[in-house]
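Colleague: Predicted model, plus sequence, below.
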Amino acid sequence: MKLCPAHLAAVSLAAASLGAHSAESTELNGRLQTIKERNFITVAYRESSIPFSYLGGNGQPIGYAQDICQKIVEKIKDTIDSPNLVVKRLAVTSQNRIPLIQNGTIDLECGTTVNNPERQAQVSFSTTYFVVGTKFVSRKADRLSTLKDLKGKTVVATTGSNTVLRIRGIDRKEDLNLKLLQAKDFSDSMLSFTSGRADAFFEDDINLIGQIAFSPNPADFALSTDTLSRDPYAVMLPRGEPAFKAVADKAIAGLYASGEIKALYDKWFQSPIPPHGVNLRFPMGDALARVIAKPTDSPNPADY
């Protein structure tokens, strides 16, 4: 039967209505809906987590983790159909990052946060985007390379970090009698160490390398031969938001599948980086290569 223009218009309207109904049946909920309704997303950054998330020469956050989070933001824009979504950025510390995710102040935390079972009870995490080993840095002249060398020494770590708890546990287990200082962030911890207030600074290996590389006299320092642990870094997300996490994971999976992650890695770990043009010369480890080949969000260090 041939339809007249009026009938065609009615059919088109019905189809549009059906499409709208279909969209409603899969309409956004939770954090994705909230972000769409308020038309902004808040991305957290760290001020001195080189090269993951730190302030560049213009005072704006840059880094490997920030670039990954930008990919997630773009995927969120597509998912919620908000191309003009406003991106707000907020500096966080090791101490306040989890509470600010929990209370909804921030939506994504893009820095150097370890995904572990204890934190899984409070927040959620994306697919792993880096794997680290915890070490300490000391002055070469002091000849401190193992944990036993630190017996009775003063060490520093960053307040609110996973490393603080780890040091306390090792101190008790090994009877090292350490004096533990805590500082606000990585740069403050490094300052406590370089100014002589501490004999060693404990942190994840790549963060220590970043702090050493940006120091006035990098050749004066050395990393420990002992590695305390192996841990996965991931984007921290609000807990109980599976749709939101799925978007983040999809964005990271896209980086891995396309091979774009290789260029991103080389940009931040194998090339001169702002603001001083320092090259960290940190080759990709086997653990991260395995994650890229087979993405996981496991908090278990044994899986890496």
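Modeller: Received it, and whenever you're ready, just let me know what you need. Numbers count the residues shown, from 1 in each chain.
Colleague: going forward, measure contacts between C-alpha atoms and count neighbours the same way
Modeller: Fine.
Colleague: next SSE after the lengthiest helix in the chain?
Modeller: Ranked by residue count, the top helix of the chain under DSSP state H comes out as helix 5-25. Heading C-terminal from helix 5-25, the first helix or strand you meet, by DSSP states H and E, is helix 30-38.
Colleague: Other residues contacting stretch 138-153?
Modeller: The list of residues contacting stretch 138-153 from outside it, by C-alpha atoms under 8 Å, 6 or more residues apart in numbering, reads 175-179, 198-201, 220-226.
Colleague: From the residues you listed, list just the buried residues.
Modeller: Buried members of these, counted by 16 or more other C-alpha atoms under 10 Å: 176, 178-179, 198-201, 221-224.
Colleague: Show me those residues that map onto strands.
Modeller: 179, 200-201, 221-223 (DSSP state E).
Colleague: between those residues, which is nearest Q66?
Modeller: When those are compared for distance to Q66 (C-alpha to C-alpha), F201 comes out closest, at 24.9 Å.
Colleague: how many neighbours does the nearest residue to that closest one once chain neighbours are set aside have?
Modeller: In this structure, F201 finds its nearest non-sequential neighbour in V156, 4.9 Å apart by C-alpha to C-alpha, 6 or more residues apart in numbering. Residues lying near V156 (other C-alpha atoms under 10 Å) number 29.
Colleague: can you check D188 too?
Modeller: Close neighbours of D188, defined as other C-alpha under 10 Å, add up to 16.
Colleague: can I assume V156 sits in a strand?
Modeller: Yes - judged by DSSP: H, G, I helix; E, B strand; the rest coil, V156 forms part of a strand.
Colleague: Presented hereafter is structure B, for comparison with structure A:
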Amino acid sequence: MRHSILVAFAAVAAACGSAALAQTTLEKVKANGSISVAYRESSIPFSYLGADGQPTGFGWEICGKIVDEVKKATGRADLKVETQAVTSQNRIPLMQNGTIDIECGSTTNNSERAKQVAFAINYFYTGTRFLVKAGSPVKSVADLKGKKVVSTTGTTNYQVLRKVNAERGLGFDLIAAKDHADSALLVQSERADAFGMDDILLYGLRANATNPNELAIVGESIQVEPYAIMLRKDDPAFKKLVDDTLVALIKSGQFEALYKKWFQSPIPPKGINLNAPMSPELRDNLKLLSDKPAT
């Protein structure tokens, strides 16, 4: 009997959940009078906690512009913004079950994830590049022949470098370090010639170094991947609102101003400048306005 009651309760709960998710995001937000905006706690400079413990960043500011448009679309000037911290592990499930309505962080838009969630127009591109000592002869992948190259264990970057090494017959010694800080330290202490990782993370590591001028980021990007705002799947009306907001920011010049603010100017909490120039891929997409995923 107890088992039957539990099964019945679960069925009712599932039905209620399905009914809630049957609403479009705009319908849900209008009915609830609130929108749940997800942030990352340390995804600098996209979405992270500032000195005041509140979310901030490039993606977070863009989310704020989107919320303004949601208020207009729903007629809810009193719309409440509920914030929700997410991680790499739980961000997609929380989007699928309706806990969060939008996520503006450093989420890669790829084909596998596109089976579970939707993505807006790509708003950043990153690829594997290399951190080296300033003045190093290493300027490209070809220069790694016979060198010592480090990457962080468990990352896609490590797998990419292993593949490139085999395919091009470069014969470099690929070392695995436990985290990004250890990888960078191997280069700084000259125990490795280069550290391969997402370029935006390398810019952050260089900016936080004791002497940033001692380090350089070199090489063409390998396996470039886009970051995009994440949304629920099969909700074309909300995706259009988000895409239209991004297009308006891009065409007005506000997007580029936000980029300069967060990637090429001192940012909180330490006033560090990442000095990360806009990639050719992102510049191209400001014209193409594509949401194409990485394969």
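Modeller: Now that the structure is in, tell me what you want to look at. Note that the structure is predicted; figures quoted are calculated from it, not measured.
Colleague: TM-score for the pair, please.
Modeller: Between these two chains, after superposing, the TM-score reads 0.75 (TM-score structural alignment, normalised by the length of structure 2); 266 aligned residues with a C-alpha RMSD of 3.2 Å.
Colleague: Alignment lookup: A44 of structure 1 to structure 2.
Modeller: With TM-score structural alignment defining the correspondence, A44 of structure 1 maps onto A38 in structure 2.
Colleague: Tell me the secondary structure at its match.
Modeller: The three-state assignment at A38 of structure 2 reads strand, by three-state DSSP.
Colleague: That one contacts S88, correct?
Modeller: No - with contact defined as C-alpha atoms under 8 Å, A38 of structure 2 does not count as touching S88 (11.7 Å).
Colleague: okay, the two: which has more neighbours?
Modeller: With neighbours defined as other C-alpha under 10 Å, A38 of structure 2 and S88 compare such that A38 has more, 27 against 9.
Colleague: quick one: the more buried one from Y48 of structure 2, how far?
Modeller: According to C-alpha to C-alpha, to the nearest Å, A38 of structure 2 stands 11 Å off from Y48 of structure 2.
Colleague: in the stretch 151-300 of structure 1, which spans are strands?
Modeller: 154-158, 179-183, 200-204, 221-223, 230-237, 272-273, 278-279 (DSSP state E, counting those that start in this stretch).
Colleague: can you tell me the mean distance of the fifth one from structure 2 after alignment?
Modeller: The superposed strand 230-237 of structure 1 is, by mean C-alpha distance after the TM-score superposition for structure 1, a mean 1.6 Å from where its aligned residues fall in structure 2.
Colleague: what stretch of structure 2 does that strand fall on?
Modeller: Going by TM-score structural alignment: strand 230-237 of structure 1 matches residues 224-231.
Colleague: What lies in contact with the helix or strand that contains A8 of structure 2?
Modeller: Taking DSSP H and E as the criterion, A8 of structure 2 maps to helix 2-22. Under the contact criterion C-alpha under 8 Å, 6+ apart, helix 2-22 of structure 2 has outside partners 28, 97-98.
Colleague: Pick the one among the residues you listed closest to L282 of structure 2.
Modeller: L282 of structure 2 lies nearest to G98 out of those, by C-alpha to C-alpha, at 30.1 Å.
Colleague: List the buried residues of the match of strand 230-237 of structure 1.
Modeller: Neighbour counts over stretch 224-231 of structure 2 (16+ other C-alpha under 10 Å) mark 225-231 as buried.
Colleague: And the most centrally placed residue in structure 2, how far from K71 of structure 2?
Modeller: For structure 2, the residue nearest the mean C-alpha position is S106 (1.0 Å; C-alpha atoms, centre = their mean). Distance, S106 of structure 2 to K71 of structure 2, using C-alpha to C-alpha: 25 Å.
Colleague: circling back: using TSV, please lay out the strands of the stretch 151-300 of structure 1 together with distance to K140 of structure 1.
Modeller: What follows is those, written out as TSV (distance: least, C-alpha to C-alpha, whole Å):
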stretch	distance to K140 of structure 1
strand 154-158	15
strand 179-183	20
strand 200-204	11
strand 221-223	5
strand 230-237	24
strand 272-273	25
strand 278-279	21
